[in-house]
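> okay, here's the prediction I keep looking at, along with the sequence it came from:
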Amino acid sequence: MENIPSKIKTICEYIFSLPLGVPHIVSGIALISFFGQKGIGKFLLDNFNIDFVYTVSGIALAQFFVNLPYSIKTFNQSYEMINKKLLFSARTLGLNEPQVFFHVLMPMLKTQIFSMWMINISRALGEFGAVMMLVGVTRMKTETLATSIFLNMSTGDFDVACGVSIILIMVSMITMFIFQRLMKKETKKC
């Protein structure tokens, strides 16, 4: 990361931070423009039979896209806290860059990466705007917990919508509890 020129790093930061500054419904429109039949989506569908529009794989893509900036920022902040002398020492002991990455850096960041993964899963479960725009809301096909709340509220099934909301709240509470425990444990190590 430190070897990337600052202008390229700045441009990448702006591009990857873009989903933070726009409503998720706009992110969904961007995804449908890019992965739809007029964008790269036609090439992917024609050559590899990969389709993201109105499919379950589109749900994963939309959730990944809106959570990517959080992952990158968390990873960068964790990376900045690493003692770079340890990485340099590993190189002087004969490890090449992939070995330094997988055998030194990743073990040092495993708690932060796991925490980042948990928070992103929790956030992804609640994603609505980008998912709704890219895959639509079809019951039992492209229905997620968040879109289920929308569907049930729009059809007057308030009790079901409340039940699904409680499930989302419980998942978020459990995720945050585990995250807080991991961070306390990691702080005690330092």
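The structure has been received and is ready for your questions. Residues are numbered from 1 along each chain as shown.

> going by C-alpha atoms from here, please, whenever you check contacts or count neighbours.
Fine.

> tell me the spatial nearest neighbour of the residue nearest in space to the middle of the chain, not counting adjacent residues.
When Cα atoms, centre = their mean is applied to the chain, the residue found nearest the centroid is Asn67 (3.2 Å). Ranked by Cα to Cα, 6 or more residues apart in numbering and with sequence neighbours excluded, the top spatial neighbour of Asn67 is Asn120, at 6.1 Å.

> name the element that neighbour belongs to?
Element membership of Asn120, judged by DSSP states H and E, is helix 106-125.

> work out the gap between that helix and the centre of the chain.
Centroid separation for helix 106-125 versus its chain: 9 Å, with Cα atoms, centre = their mean, to the nearest Å.

> tell me what that helix is packed against?
Here helix 106-125 touches helix 56-81, helix 158-189, going by 3 or more Cα pairs under 8 Å, 6 or more residues apart in numbering; DSSP states H and E.

> just say which of these is most tucked in.
Among the helices and strands packed on helix 106-125, ranked by average contacts under mean count of other Cα atoms under 10 Å, first place goes to helix 56-81 (a mean of 18).

> which other helices and strands does that one contact?
Helix 56-81 is packed against helix 6-21, helix 24-35, helix 106-125, helix 129-135, with contacts defined by 3+ Cα pairs under 8 Å, 6+ apart.

> can you name the next helix or strand after that helix?
helix 84-92.

> then this one, side by side with the first:
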Amino acid sequence: MARRGRHNPFIWTLVGISLAGLVLLTLPTVALLVRAFDARDVLSDVQARATLREALVLSLTTSLVSLALIVLAGIPIAYVLARGQFPGVRILDALVDLPIILPPAVAGIALLAAFGRRGLLGDSFDRFGVNIAFSTTAVIIAQVFVSAPFFIRTARAGFSRIDHSIEEAAADLGASPARVFWRITLPLSRASLIAGAVLAWARALGEFGATIMFAGNREGVTQTMPLAIYERFGAGDLETAVVLSAILLGTSVVFLVVVRLLGEPAIQRPA
């Protein structure tokens, strides 16, 4: 059987397509790292280091705050979507996906229409001297808006896969609904929650379009790493843009590895 597979044109076609796909997916990253290594001397510039430090700190801070908000609000929403039997649950389910399909520029304009100084809610905030648009808060709101669907969708799938009989058995033994949720439902869906959190954080860290439209590109205030890369590229400073891109890539990889290492024991632990 193995010998037959070695000479099967279909198998070799699949192997060839797979290799071509892997090259396409990995080549840009390798090229970026090589180019960044050659341009590493740009970090000796004081201004470049200051830009990197401010943008990186702002990106990490806002993306982690956004992730916390997404998890806190996303778990109840995902649970309701997975278990809800009320009219309109399908409409609510579709609305959750809306930020995914919106073009980034449209998402930014929509946020301005809602929270801008003359927006639907922004006008009320403005009366109390609170201006959300073009602030660090706007960066967080933009990140939450575009990233939350990734967590909610993944968490919803995790809740839907849980065997209801396990929860019912716990309830029959006298466990309250809250205790069942905390001790049974959440642990059984832990893998999906971790996967959704990783996706949401990665999306928040790389958010660009809605942020630049809604929060602007103010250095030290709203200029995250993607916006700093865009600014350097627009100014013709490709070397700094490449180095910043490589650092952002490395930060993302480190975070993903840490989450995987911390999450795998919890995922593999028997319920």
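Received it, and whenever you're ready, just let me know what you need. Computed from a prediction, not measured in an experiment: that's the story for all the values here.

> map Ala30 of structure 1 onto structure 2.
Counting by TM-score structural alignment, Ala30 of structure 1 lines up with Ala110 in structure 2.

> picking up where we left off before, in the helix holding Asn120 of structure 1, which residues are buried?
Residues of helix 106-125 of structure 1 classed as buried: 108-109, 111-113, 115-116, 118-125 (neighbour count, 16 or more other Cα atoms under 10 Å).

> matching residues in structure 2 for that helix?
Mapping helix 106-125 of structure 1 onto structure 2 (TM-score structural alignment) gives residues 186-205.

> hmm, back to that, now the helix holding Asn120 of structure 1 against helix 56-81, angle please.
Helix 106-125 of structure 1 runs at 140 degrees relative to helix 56-81, counting by axes from the mean of the first three to the mean of the last three Cα atoms, to 10 degrees.

> list the contacts for the aligned residue in structure 2 for Met140 of structure 1?
Structural alignment (TM-score structural alignment) places Met140 of structure 1 against Gly220 in structure 2. Residues in contact with Gly220 of structure 2 (Cα atoms under 8 Å, 6 or more residues apart in numbering) are Glu54, Ala55, Leu58.

> one step back: as a markdown table, the helices and strands packed on helix 106-125 of structure 1 with distance to Met133 of structure 1 would be great.
Formatted as a markdown table, those follow (distance: least, Cα to Cα, whole Å):
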| stretch | distance to Met133 of structure 1 |
| --- | --- |
| helix 56-81 | 9 |
| helix 158-189 | 20 |
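
> so which of those comes closest to Ser89 of structure 1?
With Cα to Cα as the criterion, Ser89 of structure 1 lies closest to helix 56-81 of these, at 16.3 Å.

> what stretch of structure 2 does that closest one fall on?
Counting by TM-score structural alignment, helix 56-81 of structure 1 corresponds to residues 136-161.

> okay, now Ser33 of structure 1: neighbour count?
Other residues within reach of Ser33 of structure 1, judged by other Cα atoms under 10 Å, total 16.

> what do you get for the one 5 residues further on?
A count of nearby residues for Lys38 of structure 1, using other Cα under 10 Å, gives 11.

> could you do the one 5 residues further on as well?
A count of nearby residues for Phe43 of structure 1, using other Cα under 10 Å, gives 16.

> next, work out how far apart it and Asp51 of structure 1 are.
Relative to Asp51 of structure 1, Phe43 of structure 1 is positioned 10 Å away (Cα to Cα, to the nearest Å).

> what of Pro23 of structure 1?
24 Å.

> go on, Met133 of structure 1?
Distance of Met133 of structure 1 to Asp51 of structure 1, computed by Cα to Cα: 15 Å.

> looking at those two, which is more packed in?
Higher neighbour count among Met133 of structure 1 and Asp51: Met133, with 23 against 19, using other Cα under 10 Å.

> residue contacts, the more buried one?
Ile25, Gly28, Ile29, Ile32.

> ditto for Val26 of structure 1
Gly129, Ala130.

> separation between it and Ile72 of structure 1?
Going from Val26 of structure 1 to Ile72 of structure 1 by Cα to Cα gives 20 Å.

> before we move on, the earlier item: comparing the helix holding Asn120 of structure 1 with structure 2, how large is the average distance?
In the superposition with structure 2, the average deviation recorded for helix 106-125 of structure 1 is 2.1 Å (mean Cα distance after the TM-score superposition for structure 1).

> neighbouring contacts of that helix?
Contact with helix 106-125 of structure 1 is made by 63-64, 67, 70-71, 74-75, 78-79, 82, 144-146, 168, 171-172, 175-176, 179, 182, 186, as judged by Cα under 8 Å, 6+ apart.

> cool, and stretch 70-79 of structure 1?
Phe16, Leu109, Gln112, Ile113, Met116, Trp117, Asn120.

> let's see it at 10 Å
1, 13, 16-17, 19-20, 64, 68-69, 80, 105-106, 108-109, 111-113, 115-117, 119-120 (Cα atoms under 10 Å, 6 or more residues apart in numbering).
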